[in-house]
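K.L.:
missing the sequence, but the structure's below:
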């Protein structure tokens, strides 16, 4: 993501580019905007997500320009909020100046520490039993190393393993193969923000099956969607806990609640069960 501000002497061109920089697309989750003046820009960071984000801003190029703070710099922006983040000015006030900046963001608070109050409830309704087909694998990418796949029939209800706030619902594309047939489609992913700043990931859901929306507060055990096949022969729920590890998402180890309430580490072939409520 880039913004360009030309030489301030070129007034007409400058006016056009600043106006473009101030426009915020409704689709953008995070964007920067000049809330200062043309000669004394103050960049604010706007977070439209229902959870905190970490934003990194870099000065890609510049002439006769200084900033406070010095770039690159990182900022943590609260949910549905904006902060005044960066001031820019010419080193030599009477000389031309220009700058170009880029930014990127990562969901979550980098200060989050995984502290669940108890083991996680298996993410399906009471009196059900489903088998784990994929468990923790340290060779996987960091964001997915501590994740599980739970085999569930298509349309089976998916429940929250822990209370929180719906941070986002995103649509994902998939392509798979069943026999000699190529299967393409879409599934939903729901991200639930927990009170310790970690995030629960519920993927491979039937699109628009959730009945919840970003910003909704969700209780533990509440139905949030239905399981979908993601192109393979067997539909499954993909579940993990993630945290922002400093401009990157990483999954963290967790335990499911066993029949007696004690925590168990998920392994391939384990049958998870939920008791009556």
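P.N.:
Ah, there it is. Values in this document were obtained by computation on a predicted structure and should not be read as measured data. Numbers count the residues shown, from 1 in each chain.
K.L.:
CA only for contacts and neighbour counts going forward, please
P.N.:
Fine.
K.L.:
Helices of the chain, residue ranges please.
P.N.:
For the chain, applying DSSP state H gives helices covering 11-22.
K.L.:
got a list of what the most centrally placed residue in the chain touches?
P.N.:
In the chain, the C-alpha nearest the mean C-alpha coordinate belongs to residue 107, at 4.0 Å (C-alpha atoms, centre = their mean). The neighbours of residue 107, taking C-alpha atoms under 8 Å, 6 or more residues apart in numbering as the test, are 51-54, 244, 249.
K.L.:
from those residues, which ones fall inside strands?
P.N.:
Among the contacts of residue 107, the ones falling in strands (DSSP state E) are 53-54, 244, 249.
K.L.:
returning to what we had before: so which of the contacts of residue 107 comes closest to residue 125?
P.N.:
Nearest to residue 125 out of these is residue 51 (C-alpha to C-alpha; 26.4 Å).
K.L.:
For residue 106, see how far away the closest one is.
P.N.:
11 Å (C-alpha to C-alpha, to the nearest Å).
K.L.:
what about versus this one:
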């Protein structure tokens, strides 16, 4: 990015002049904390602290990430990148029992912890895929604040590169800093708004079949930020024996 302002999912990088240098701020647009990493894509940018520089930004807040002294060409020549990860890196999740996230008779899990199809990376290793027809009510499995939503994606496919980041979802922040993700929701199927407080059992959306998916289902996981990368963690859920498939 070469502009003085640049947007990123969940945050904005804002550059302001100040006494011969430039101040790089990260503006958090989410209803929960984020961690950011500011990098230089070229040599010659002096910075305090030196780049790459990391910072934690609270919900709807702004944080000064670095003071920049650009090369002789000025601010227009600076090549910067901002990486954003949801969640506070100091989160300490408690051992709690989650409620079922669906309102339907019976429970069938199509893919459990460490599932070979798509639960094979840190973000998704400890996730459950619940079989659920499109339009099945999705419920909050634990009380929290709606931190982030996406409801505009259409369609699904089995190509990870093309569909891996195109699932509609709700992210709920819990009081211990952990975050629950409810994914593959129906297009326009999110029924809550960012910043809203929800209780366990409250309806938050409708299940669907969007993103990297073989068929209609609800993907549920609990994640924490562990130093600029998301990690899923094991959890307990009422009435569910945790399978490994």
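P.N.:
Sure thing, it's come through. Computed from a prediction, not measured in an experiment: that's the story for all the values here.
K.L.:
Report the TM-score for the pair.
P.N.:
In this superposition the chains share a TM-score of 0.82, using TM-score structural alignment, normalised by the length of the second structure; 230 aligned residues with a C-alpha RMSD of 2.8 Å.
K.L.:
circling back: of the ones in strands among the contacts of residue 107 of the first structure, buried ones?
P.N.:
Using 16 or more other C-alpha atoms under 10 Å as the burial test, those include 53-54, 244, 249 as buried.
K.L.:
circling back: may I see the contacts of residue 107 of the first structure organised as TSV, with distance to residue 99 of the first structure added?
P.N.:
Conversion of the contacts of residue 107 of the first structure to TSV gives the following (distance: C-alpha to C-alpha, whole Å):
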residue	distance to residue 99 of the first structure
51	30
52	28
53	25
54	22
244	29
249	30
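K.L.:
wait, which of those is closest to residue 154 of the first structure?
P.N.:
So of the contacts of residue 107 of the first structure, ranked by how close each gets to residue 154 of the first structure (C-alpha to C-alpha), first place is residue 249, at 28.5 Å.
K.L.:
So what does that closest one match up with in the second structure?
P.N.:
Taking TM-score structural alignment, residue 249 of the first structure has residue 230 as its aligned residue in the second structure.
K.L.:
Tell me who's in contact with its match.
P.N.:
Counting by C-alpha under 8 Å, 6+ apart, residue 230 of the second structure has contacts 85-86, 122-123, 223-224.
K.L.:
again, 7 Å this time
P.N.:
Residue 230 of the second structure sits next to 123, 223-224 when contact means C-alpha atoms under 7 Å, 6 or more residues apart in numbering.
K.L.:
Then residue 145 of the second structure?
P.N.:
Residue 145 of the second structure neighbours (C-alpha under 7 Å, 6+ apart): 172-174, 195-198.
K.L.:
How about the counterpart of it in the first structure, nearest residue that isn't a chain neighbour?
P.N.:
Alignment note (TM-score structural alignment): residue 145 of the second structure maps to residue 165 of the first structure. Using C-alpha to C-alpha, 6 or more residues apart in numbering and skipping the chain neighbours, the partner closest in space to residue 165 of the first structure is residue 217 (4.4 Å).
K.L.:
cool, residue 129 of the first structure as well?
P.N.:
With C-alpha to C-alpha, 6+ apart as the criterion, residue 129 of the first structure has its nearest non-adjacent residue at 4.3 Å, and that residue is residue 273.
K.L.:
Distance-wise, check residue 145 of the first structure relative to residue 231 of the first structure.
P.N.:
21 Å.
K.L.:
same deal with residue 89 of the first structure?
P.N.:
According to C-alpha to C-alpha, residue 89 of the first structure stands 53 Å off from residue 231 of the first structure.
K.L.:
again with residue 122 of the first structure
P.N.:
Distance of residue 122 of the first structure to residue 231 of the first structure, computed by C-alpha to C-alpha: 24 Å.
K.L.:
which of the two has more neighbours?
P.N.:
Each of residue 122 of the first structure and residue 231 has its neighbours counted (other C-alpha atoms under 10 Å); residue 122 has more, 26 against 19.
K.L.:
To which residue of the second structure is that one aligned?
P.N.:
In the second structure, residue 122 of the first structure lands on residue 100 (TM-score structural alignment).
K.L.:
Settle this for me: that match is touching residue 141, isn't it.
P.N.:
Yes. Contact criterion C-alpha atoms under 7 Å: residue 100 of the second structure and residue 141 qualify, at 5.8 Å.
K.L.:
Need the residues touching each of these two.
P.N.:
Common neighbours of residue 100 of the second structure and residue 141 (C-alpha under 7 Å, 6+ apart) do not exist.
K.L.:
list the contacts for residue 80 of the second structure?
P.N.:
With C-alpha under 7 Å, 6+ apart, residue 80 of the second structure has these contacts: 1-2, 39-41.
K.L.:
and if we set it to 6 Å?
P.N.:
Listed by C-alpha atoms under 6 Å, 6 or more residues apart in numbering, the contact set of residue 80 of the second structure reads 1, 39-41.
K.L.:
quick one: it from residue 184 of the second structure, how far?
P.N.:
Distance of residue 80 of the second structure to residue 184 of the second structure, given as C-alpha to C-alpha: 32 Å.
K.L.:
go on, residue 194 of the second structure?
P.N.:
Look at residue 194 of the second structure and residue 184 of the second structure: by C-alpha to C-alpha, they are 18 Å apart.
K.L.:
Same question for residue 14 of the second structure.
P.N.:
To residue 184 of the second structure, residue 14 of the second structure is 32 Å away according to C-alpha to C-alpha.
K.L.:
Compare residue 194 and residue 184 of the second structure (neighbour count), which wins?
P.N.:
More crowded of residue 194 of the second structure and residue 184, by other C-alpha under 10 Å: residue 184, with 33 against 17.
K.L.:
Check the gap between the residue lying farthest from the centre of the second structure and residue 4 of the second structure for me.
P.N.:
Most distant residue from the mean C-alpha position of the second structure: residue 72, 37.6 Å away (C-alpha atoms, centre = their mean). From residue 72 of the second structure over to residue 4 of the second structure the distance is 16 Å, taken as C-alpha to C-alpha.
K.L.:
residue in the second structure matching residue 102 of the first structure?
P.N.:
Checking TM-score structural alignment: residue 102 of the first structure goes with residue 81.
K.L.:
Its match: neighbouring residues, count only.
P.N.:
By other C-alpha under 10 Å, the residues close to residue 81 of the second structure number 17.
K.L.:
in terms of contact, does residue 103 of the second structure touch residue 137 like I think?
P.N.:
Yes. Judged on C-alpha atoms under 6 Å, residue 103 of the second structure makes contact with residue 137 at a distance of 5.5 Å.
K.L.:
okay, those two: which has more neighbours?
P.N.:
Neighbours were counted for residue 103 of the second structure and for residue 137 using other C-alpha under 10 Å; residue 137 has more, 21 against 14.
K.L.:
Understood, closing this out.
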